[in-house]
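Peer 1: got a predicted structure plus its sequence, pasted below:
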Amino acid sequence: MAEGATNRLNLERLIACPKCDAVYEIVEPAPRERAVCARCHTVLIAPRRRAGKQLIAMAVTVLILIVAASVFPFLRIGAGGVHNDSSILDAAFAFSGPLAALSLAVLGFIVVVPMMRLMLLIYVLVPVVRNRPAAPGARAAFRFAESLGPWSMAEIFALGCAVALVKISDLAEVNFGPAFWMFAVLVVMIVVQDTLMCRYSVWKSLET
């Protein structure tokens, strides 16, 4: 019995690198310092003061930008005197048959999945920031939000749009709509949010 408790205690003092699976004993760094994997230099622990409030504010902002970017015109394309404005939702529902399924899948990856991930993060962090007990199912919610990370493809969509615009710029007149700039801002904010979040600190807060 004592041996099992000792093994459990030892496991609780270990942390694995999410990139290369190297295992280390947890040594919590001081504020503004970071614990980095010696093998692949991935940041393992990076505690920051008031990071929870900043993450919630950024998540709410990105949610608003996602909704607005889905509705407002993304591009204005003109050729032969004819111009057409298109939003992300217009593009998703413009096709039928197999292409409709593909468009809805793209919409899910660039809009629905990021929104789900942000709402789960807000659900998890709000009680923690307010120094209250974790919300029901918070650990499962945060684990699910982390599993959605590879399927959140807003950045890939932005790169794909950039490549497509270069190719069609010689064939038609292309103007960026307000949704394009909103999408550019939210992509940057998503990257900053992922960099700012210390997952170890979130798990530790949920456990206590």
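Peer 2: Received the coordinates, thanks. Numbering: from 1, shown residues only.
Peer 1: going forward, measure contacts between C-alpha atoms and count neighbours the same way
Peer 2: Noted.
Peer 1: for whichever helix in the chain runs longest, buried residues please.
Peer 2: Counting residues, the longest helix in the chain under DSSP state H turns out to be helix 51-71. By neighbour count, with 16 or more other C-alpha atoms under 10 Å as the criterion, the buried positions of helix 51-71 are 51-53, 55-56, 58-59, 62-63, 65-66, 69-70.
Peer 1: equivalent analysis for stretch 129-142, please.
Peer 2: So for stretch 129-142, counting by 16+ other C-alpha under 10 Å, buried means Ala134, Ala138, Arg139, Ala141, Phe142.
Peer 1: quick one: end-to-end length of it, please.
Peer 2: Its start and end residues considered, stretch 129-142 measures 15 Å (C-alpha to C-alpha, to the nearest Å).
Peer 1: residues contacting that stretch, please?
Peer 2: Residues outside stretch 129-142 that contact it (C-alpha atoms under 8 Å, 6 or more residues apart in numbering): Gly52, Lys53, Leu120, Leu121, Tyr123, Val124, Pro127, Val128, Trp203, Leu206.
Peer 1: Ala2: which of the buried residues of helix 51-71 is nearest?
Peer 2: Using C-alpha to C-alpha, Gly52 comes nearest to Ala2 of the buried residues of helix 51-71, at 37.0 Å.
Peer 1: structure two is appended below for comparative analysis:
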Amino acid sequence: MPAHEIRCTQCDLLQIMDALQPGQEASCSRCGHHLVRIHRHPFDASLAYALGALILLVLSCLFPLLRLKIAGNFSEMTFLSSAKALIDADFGLVANVLLSCVLFTPAVFLCAIVYLALALKYAKYWPGMRSVLRLAVLLEPWMMADVFVIGILVSLIKLASLAQIALGLSFWAMLLFSIALTKTVVVFDAHWFGFQLDQLEGLPAQKLRGEGAVSCYVCGFFNPQQALKCERCYARLHRRKPHSLSMSWALLVTAILLYIPANIYPMMITESLGDKTPSTILQGVLLLWNMGSYPVAIIIFIASVLIPLVKFISITLLCLSTQKKPNHKALHYTRLYRMTELIGRWSMVDVFVVVILVALIHLGQLMSVYPGVAAVSFAGMVVFTMLAALSFDVRLIWDAQDAQDLSNGK
């Protein structure tokens, strides 16, 4: 990749990126944000991991994930049966979240990577490659296969003292799928793939366009100031995300409102010998703690109580940080933003634990688990906090920092 100008998508610093070779990467000189990483074998590695992940995804849906034995009664669950159990219990919204985040979104993302990598490997221009590139970038934050695997492990520990649990073939396929999917994400670099796409179409290398140029927030391409759409991925160009603060505030308030019923109402309802026992998130944590399952209790408490509160506080601080005020530390807030993005989806662990228990324990009055209304509120809270973080334009923090530095004569 030859040297060219690039703007950091997080701090908006204009900088010249030196020529890179396979195996090298570049980061922003001001905020340390990743700019581009070129794998030693970018197309072969992307194809191998993506195709392997797709095969493992299919296998994870064909066989049982878990088998359970209680008092001579047997039960087993598959991935698809877990979604069906939620639909049968009139919790279709939670089923949609499960299928979208663990099955459909990763499948579409992997197909997009295979499509792009095959075309670029054999130097073929196929229809819609730029739109496929943009789609892959937009889908990446919403994949939660690894979170689902953690949910399975938490469920195993939770049920170990109550029943005999056996791992099915699909569990191992799901575990390997989550690893292969993570590796695909690591190998895939939108800027590098986009650059190769430019070369394939015979477009000239990015020119030095100066301070007025606009960087695409999706793929990082450096566009001329008058451009309305990105020349690489066709995403709409804006100097800053439109209505970023108002959208983040609105989504944050919605998430907080959903968090209230998520903690007041039952997360799940357990039926044993005809008696139904509802349990909220905190009651579930206390029950696990009293049973001696300290690691599981800590995991559920962190994922379901601590992380949401941290996200609420973090997004609030980020929105307030865009105002001019003394001792404004843009780099610290940028790191806070990255942390908020990183932990956002892990709160879904508790929802997936409920999904697994509902699908696995359905033995009538002997023992059955049903989802509670809090599962819907909690899943909605996770989605809205993720949307709030994604809607926030971190470059606004640096705008405030630059304005403050300018007023101080720096």
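Peer 2: Nice, thanks for sending it over. All values reported here derive from a predicted model rather than from experimental measurement.
Peer 1: now that we have the contacts of stretch 129-142 of the first structure, which of them are buried?
Peer 2: Gly52, Lys53, Leu120, Leu121, Tyr123, Val124, Pro127, Val128, Leu206.
Peer 1: quick one: the residues you listed as a markdown table, columns for distance to Val36 of the first structure too.
Peer 2: Compiled in a markdown table, these are given as follows (distance: C-alpha to C-alpha, whole Å):
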| residue | distance to Val36 of the first structure |
| --- | --- |
| Gly52 | 21 |
| Lys53 | 24 |
| Leu120 | 27 |
| Leu121 | 24 |
| Tyr123 | 28 |
| Val124 | 25 |
| Pro127 | 28 |
| Val128 | 25 |
| Leu206 | 22 |
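Peer 1: look at the residue nearest to the spatial centre of the second structure and give its secondary structure.
Peer 2: Of all residues in the second structure, the one closest to the mean position by C-alpha atoms, centre = their mean is Pro141, 3.1 Å from it. At Pro141 of the second structure the chain is in helix, as set by DSSP: H, G, I helix; E, B strand; the rest coil.
Peer 1: what's the counterpart of it in the first structure?
Peer 2: The equivalent of Pro141 of the second structure in the first structure is Pro150 (alignment by TM-score structural alignment).
Peer 1: separation between that match and Arg130 of the first structure?
Peer 2: Relative to Arg130 of the first structure, and taking C-alpha to C-alpha, Pro150 of the first structure is found at 29 Å.
Peer 1: whereabouts in the second structure does stretch 185-200 of the first structure align?
Peer 2: Counting by TM-score structural alignment, stretch 185-200 of the first structure sits on residues 176-191 of the second structure.
Peer 1: buried ones in that stretch, by neighbour count?
Peer 2: 176-178, 180-185, 187-191.
Peer 1: OK, contacts around Ile15 of the first structure?
Peer 2: By C-alpha under 8 Å, 6+ apart, the contact set of Ile15 of the first structure is Val23, Tyr24, Glu25, Ile26.
Peer 1: number of nearby residues for the first one?
Peer 2: What it means is Val23 of the first structure. 12 (other C-alpha atoms under 10 Å).
Peer 1: which residues does it contact?
Peer 2: Leu14, Ile15, Ala16, Cys17.
Peer 1: just the buried residues out of those residues, in PyMOL syntax.
Peer 2: Buried members of those, defined by 16+ other C-alpha under 10 Å, are picked up in PyMOL with:
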select buried, resi 15+17
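Peer 1: turn the buried residues of stretch 176-191 of the second structure into JSON lines, including secondary structure and distance to Ala330 of the second structure.
Peer 2: JSON lines is the format used below for these (DSSP: H, G, I helix; E, B strand; the rest coil; distance: C-alpha to C-alpha, whole Å):
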{"residue": "Leu176", "secondary structure": "helix", "distance to Ala330 of the second structure": "39"}
{"residue": "Phe177", "secondary structure": "helix", "distance to Ala330 of the second structure": "37"}
{"residue": "Ser178", "secondary structure": "helix", "distance to Ala330 of the second structure": "34"}
{"residue": "Ala180", "secondary structure": "helix", "distance to Ala330 of the second structure": "35"}
{"residue": "Leu181", "secondary structure": "helix", "distance to Ala330 of the second structure": "33"}
{"residue": "Thr182", "secondary structure": "helix", "distance to Ala330 of the second structure": "30"}
{"residue": "Lys183", "secondary structure": "helix", "distance to Ala330 of the second structure": "31"}
{"residue": "Thr184", "secondary structure": "helix", "distance to Ala330 of the second structure": "31"}
{"residue": "Val185", "secondary structure": "helix", "distance to Ala330 of the second structure": "28"}
{"residue": "Val187", "secondary structure": "helix", "distance to Ala330 of the second structure": "29"}
{"residue": "Phe188", "secondary structure": "coil", "distance to Ala330 of the second structure": "28"}
{"residue": "Asp189", "secondary structure": "coil", "distance to Ala330 of the second structure": "26"}
{"residue": "Ala190", "secondary structure": "helix", "distance to Ala330 of the second structure": "26"}
{"residue": "His191", "secondary structure": "helix", "distance to Ala330 of the second structure": "25"}
